[in-house]
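Trainee: let's see this in three dimensions:
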Amino acid sequence: MKAAKTIPSILKYVLVISVSLLVFVSLQNRRSNTLLATTITVTGVTTSNDHYTTSFSSALDFSDDLKIRAGYTTYDAYIQRQLNKTLNPKLRKIWTTRDWDRKIKVFSRFFNEMKLENLLSNSSKSLSIGARVGQEVEALKRVGVTDAVGIDLVPFPPLVVKGDFHNQPFGNDTFDFEFSNVFDHALYPEKFVAEIERTLKPNGVCILHVALSRRGDKYSANDLYSIKPLSKLFRRSELVRVRKVDGFGLDTEVVFRKKKMIRRS
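Mentor: Predicted coordinates:
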């Protein structure tokens, strides 16, 4: 009789344990999904602009080679943070006085080298992306590239017009040459590069100065640790070369050439 009573008791005990385990697993799965959703929310940015409603996932795609910095809850918040630097009166005074001639001299030497390597010519229609007060643009003009302009969130006429590098205010296949040293400020690197490839003519050249060995400043939106992500992002271009440079805190120069369009008969 004792044995008969013991078996149902054991079955009841096993049933209770099984139900408890199922509840525990269910809670853990729910918690994992919540954490995943939180991670995606931090990685991406929600904005009212339909152009940017898709969460950005390059931080996941490129693992440790390209990381998007957290903290931007909306695209407007990101833009405001960039404006905090661009509109800083102390910085703008430095850029237009103490830094003006020094940077123009360095950029002029750099652009002359590009001309010697046939990456740039006097007839090249050129764009400087994230040009601030336009030292790069002035340097291009001084070395003979007269058809040159810059874009930035804050215009600086006549050298720099207003423009967001995530959505350039130019038509397709406009420029022969594009230069930027602000890749680290791109919240959406995929869009940053896509806009370069959209506005660059076939066989046009894009040159980026980036930092690989150190983190960018506090206004940077991403951190790049190798050129592999750039090679993936430039889907319509070929990597021409990579070399070390001393570019005002940036240590690596990466050159891409947009592939020529293949016409189908």
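
Trainee: from here on, just use CA atoms for contacts and neighbour counts.
Mentor: Will do.

Trainee: can you pull out the helices in the stretch 51-200 of the chain?
Mentor: Along the stretch 51-200 of the chain, the segments classed as helices by DSSP state H, counting those that start in this stretch run 58-61, 75-86, 89-96, 98-116, 135-142, 189-199.

Trainee: highest average neighbour count across those?
Mentor: Burial of the helices of the stretch 51-200 of the chain is given as mean neighbour count (mean count of other CA atoms under 10 Å); helix 135-142 ranks first at a mean of 24.

Trainee: centre of the chain to it, how far?
Mentor: Distance, stretch centre to chain centre, for helix 135-142: 24 Å (CA atoms, centre = their mean, to the nearest Å).

Trainee: what's the answer for stretch 172-187, then?
Mentor: Offset of stretch 172-187 from its chain centre (CA atoms, centre = their mean): 10 Å.

Trainee: circling back: can you put the helices of the stretch 51-200 of the chain in CSV and add distance to G247?
Mentor: Converted to CSV, the helices of the stretch 51-200 of the chain look like this (distance: least, CA to CA, whole Å):
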stretch, distance to G247
helix 58-61, 25
helix 75-86, 19
helix 89-96, 15
helix 98-116, 8
helix 135-142, 12
helix 189-199, 20
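
Trainee: quick one: closest of the ones you listed to K162.
Mentor: K162 sits nearest to helix 75-86 of all these, at 12.1 Å, using CA to CA.

Trainee: next, the angle helix 89-96 makes with that closest one.
Mentor: Interaxial angle of helix 75-86 relative to helix 89-96 (axes from the mean of the first three to the mean of the last three CA atoms, to 10 degrees): 60 degrees.

Trainee: distance from helix 75-86 to the middle of the chain?
Mentor: Distance, centroid of helix 75-86 to centroid of chain: 15 Å (CA atoms, centre = their mean).

Trainee: which elements pack onto it?
Mentor: Helices and strands touching helix 75-86, as assessed by 3 or more CA pairs under 8 Å, 6 or more residues apart in numbering; DSSP states H and E, are absent.

Trainee: what is the burial count for S226?
Mentor: S226 is flanked by 16 other residues according to other CA atoms under 10 Å.

Trainee: same check, this time on V149
Mentor: Applying other CA under 10 Å, I find that V149 has 23 neighbouring residues.

Trainee: wait, it touches L140, no?
Mentor: No. Applying CA atoms under 8 Å as the test, V149 and L140 come out as separate, 9.0 Å apart.

Trainee: what sits against L127?
Mentor: V137, A148, V149, G150, I151, F175, F177, E178, F179 (CA atoms under 8 Å, 6 or more residues apart in numbering).

Trainee: ok, of the residues you listed, which come out buried?
Mentor: V137, A148, V149, G150, I151, F175, F177, E178, F179 (16 or more other CA atoms under 10 Å).

Trainee: to check against the first, give me the structure of this:
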Amino acid sequence: MEPATGKRSFLRKILVRALFICVFIFLLRFAYVVTIRGGSCDAADFCFFSAPENLNFAGSGAVRIGASSVVVDSVGSSSSSALRDLWTSKEWRKSVDYYSAIFQDLITEGYLSPQSKALCIETVSGQDVFALKEVGVLDAIGISKKKYPPLVVSGQAFRQPFEENTFDFEFSGAGGLDRSVRPLDFASEVARTLKPEGFLVVHTASVKDMYSFNTFLGLFNCCTLVRSRDFGGPDSSMPSIREIVLKKESGKILSHGAPKKPGGTSVNKCSVPGYKHELIRKAEPLITEEPLKPWLTLKRNIKNVKYLPSMADISFKQRYVYVDVGARSYGSSIGSWFKKQYPKQNKTFEIYAIEADKSFHHEYKTRKGVTLLPYAAWVKNESLFFEINRDPGHKGEPGGRGMGRIQPVQSSTNFVGDIDKIRGFDFAHWLKNAVSENDFVVMKMDVEGTEFHLIPRLFETGAICLIDEIFLECHYNRWQRCCPGERTSKYQKTYSQCLELFTSLRESGVLVHQWW
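Mentor: As a prediction, this is how the structure comes out:
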């Protein structure tokens, strides 16, 4: 009987070894599913059971197998094939691991917890939501124009389909807020749906300087800044992004200091933030000596102008507005300069042309995207005298019309040209009603000496703080081209007074450029 017993023992050893080999192959395949395909499996993967809900594996990011399986298994039959292909792709897995590592850091720092009710805003296809569930934040949902059930519901960042104070944590990935055409509404919806003491985390590639950073913070006046850091993006197409963490606080009010108008008088209307002073330090220097040939000086100097959008990112503004005060013809500055030369960073600008001379009004009727205000910019609403200069060679204007000055009707005047009676309007008051601090406002002002009235009025009312950049022509008793050695009597101010005006504007934090 001993040979039979030995034979059975030999067969048993072979079966045990075969079983161990099968188990080893099964575990090897299972490990592949976990690490490469993210824990989702089908019959071809040799998956015959579901992992426990609390089973975690350490790797490039902690992977919560049960949560992943629940998500995959809950896909509807009509879309299961496409979503399974998406959720098991290497690109998807790479993105999920990227977000998992980020969310684990946020959990460690206390901004996110497994008990958080979380929202991912304008998610691409739910990778960030998937990552939240894998690291243990199971009560997570995303919104996007296209839904990906059960991870993502249909919705828009500026019109979230949720009640007030719903979420403890909200996340906007790179490209979310950057692509938004309504950033202020985006921020307002976050303020509405985020709970007090809740956290907002935004990834952005547009915050590259102090101007854009402070513009970004200005959107979220419901929140305080917790921290900001830079790190690499998810792929080579986005090499660097900034992560900004904000905390919602009830009843938070932002406060600023008071500016000074030219002359040093304090004005408790608004203030110019310090980061704008940094932009001014980068701007081209003022021309301190009076140019003998202003137009030639302009042509040379315009090449040196440091436009604000060439120094800073102007994203996160609600609207983009160009106001041409003293516009004259469309081609004078709107068509010839602003449309062609001003760097707009692919933003669409609303254009306002303010021109009192009736001879230019007809051509604006056919100009789309331009709103004509057929009045004179002034310090209050009243009737004015408007002088029409006749100078056939003056700046190439059609019909020989030059630039006209304005005076109140009751004032004495030394006008020598034709005179029209026109309406003047309170420009500062109009500006405060037309734009807001969330808008990006560029202005060109060429008002034949009225700048010495309008600029102080802008400071007095606080409207100056609504302007991001000004191109100002200051009018003074310059040398006449016709008569060497003689100055024009048309303007009473001197170049020194103009230089003082420009200097005081810059010292007050206004990015102003000399214009002729």
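
Trainee: and the TM-score between them?
Mentor: Overlay of the two chains. TM-score (TM-score structural alignment, normalised by the length of structure 1): 0.57; 163 aligned residues with a CA RMSD of 2.4 Å.

Trainee: so can I have CSV of the contacts of L127 of structure 1 showing distance to K191 of structure 1?
Mentor: Rendered in CSV, the data for the contacts of L127 of structure 1 read as follows (distance: CA to CA, whole Å):
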residue, distance to K191 of structure 1
V137, 23
A148, 22
V149, 20
G150, 18
I151, 16
F175, 17
F177, 18
E178, 15
F179, 16
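
Trainee: now the longest helix seen in structure 2: buried residues?
Mentor: The single longest helix within structure 2, with elements called by DSSP state H, is helix 2-36. Across helix 2-36 of structure 2, burial judged by 16+ other CA under 10 Å covers F26, F30, V33, V34, T35.

Trainee: follow-up on the earlier one: among the contacts of L127 of structure 1, name the ones in strands.
Mentor: A148, V149, G150, I151, F175, F177, E178, F179 (DSSP state E).

Trainee: ok, now which ones touch the last one?
Mentor: Read it as F179 of structure 1. S126, L127, S128, I129, C206, I207, L208.

Trainee: and of the residues you listed, the nearest to K67 of structure 1?
Mentor: Out of the contacts of F179 of structure 1, the member with the shortest distance to K67 of structure 1 (by CA to CA) is L208, at 17.7 Å.

Trainee: what residues are up against that closest one?
Mentor: F179, S180, N181, F183, E253, V254, V255.

Trainee: tell me which residue lies nearest the centroid of structure 1.
Mentor: P189 (2.7 Å; CA atoms, centre = their mean).

Trainee: relative to P8 of structure 1, which of the contacts of F179 of structure 1 is nearest.
Mentor: Closest approach between these and P8 of structure 1, by CA to CA: L208, at 74.2 Å.

Trainee: that closest one -> structure 2?
Mentor: For L208 of structure 1, the aligned position in structure 2 is occupied by V202, per TM-score structural alignment.

Trainee: what's the closest non-adjacent residue to its match?
Mentor: Nearest non-adjacent residue to V202 of structure 2, counting by CA to CA, 6 or more residues apart in numbering: S172, 4.8 Å away.

Trainee: try V149 of structure 1
Mentor: Closest to V149 of structure 1 by CA to CA, 6+ apart is L127, at 5.2 Å.

Trainee: now which residue in structure 2 aligns to the one you found?
Mentor: By TM-score structural alignment, L127 of structure 1 lines up with L119 in structure 2.

Trainee: any idea what T166 of structure 2 aligns with in structure 1?
Mentor: Aligned counterpart of T166 of structure 2 in structure 1: T174 (TM-score structural alignment).

Trainee: ok, of the buried ones among the contacts of L127 of structure 1, which one's closest to R198 of structure 1?
Mentor: F175 (9.6 Å).

Trainee: how about the strands in structure 1?
Mentor: Secondary structure of structure 1 (DSSP E): strands located at 66-68, 126-129, 148-152, 160-162, 175-180, 200-210, 222-224, 237-247, 250-258.

Trainee: return the most buried member of these.
Mentor: For those, the largest average neighbour count (mean count of other CA under 10 Å) is found in strand 126-129, namely a mean of 27.

Trainee: how close does that strand sit to structure 2?
Mentor: Superposing on structure 2 places strand 126-129 of structure 1 at an average distance of 0.3 Å from its equivalents, by mean CA distance after the TM-score superposition for structure 1.

Trainee: centre of the chain to that strand, how far?
Mentor: How far strand 126-129 of structure 1 lies from its chain's middle: 16 Å, per CA atoms, centre = their mean.

Trainee: which residues does L28 of structure 2 contact?
Mentor: For L28 of structure 2, the contact set (CA under 8 Å, 6+ apart) is empty.

Trainee: actually I94 of structure 1, not the one I typed
Mentor: W100.

Trainee: thinking again about what came up before, pull the most distant pair out of the contacts of L208 of structure 1.
Mentor: Largest separation among the contacts of L208 of structure 1 by CA to CA: F183 and V255, giving 13.3 Å.

Trainee: which helices and strands does the one helix or strand T371 of structure 2 maps to pack with?
Mentor: Here T371 of structure 2 sits within strand 370-373, counting by DSSP states H and E. If you count contacts as 3+ CA pairs under 8 Å, 6+ apart, strand 370-373 of structure 2 packs onto strand 350-354.

Trainee: on that earlier part again, so which of the strands of structure 1 is nearest K90 of structure 1?
Mentor: Proximity to K90 of structure 1 (CA to CA) singles out strand 148-152 among the strands of structure 1, at 17.8 Å.

Trainee: residue range for the closest one in structure 2?
Mentor: Counting by TM-score structural alignment, strand 148-152 of structure 1 corresponds to 140-144 in structure 2.

Trainee: by how much does that stretch deviate from structure 1 on average?
Mentor: Here the mean offset of stretch 140-144 of structure 2 against structure 1 after fitting is 0.3 Å, by mean CA distance after the TM-score superposition for structure 1.

Trainee: ok, residues contacting that stretch?
Mentor: By CA under 8 Å, 6+ apart, stretch 140-144 of structure 2 touches 117-126, 129, 132-133, 151-157, 160.

Trainee: 7 Å instead?
Mentor: 117-123, 126, 129, 132-133, 151-156 (CA atoms under 7 Å, 6 or more residues apart in numbering).

Trainee: same deal with stretch 129-137 of structure 1?
Mentor: In contact with stretch 129-137 of structure 1 (CA under 7 Å, 6+ apart) are residues 86, 95, 100, 103-104, 107, 128, 148-152, 156, 159-160, 165, 179-180, 182.

Trainee: that's all I had, so thanks and see you.
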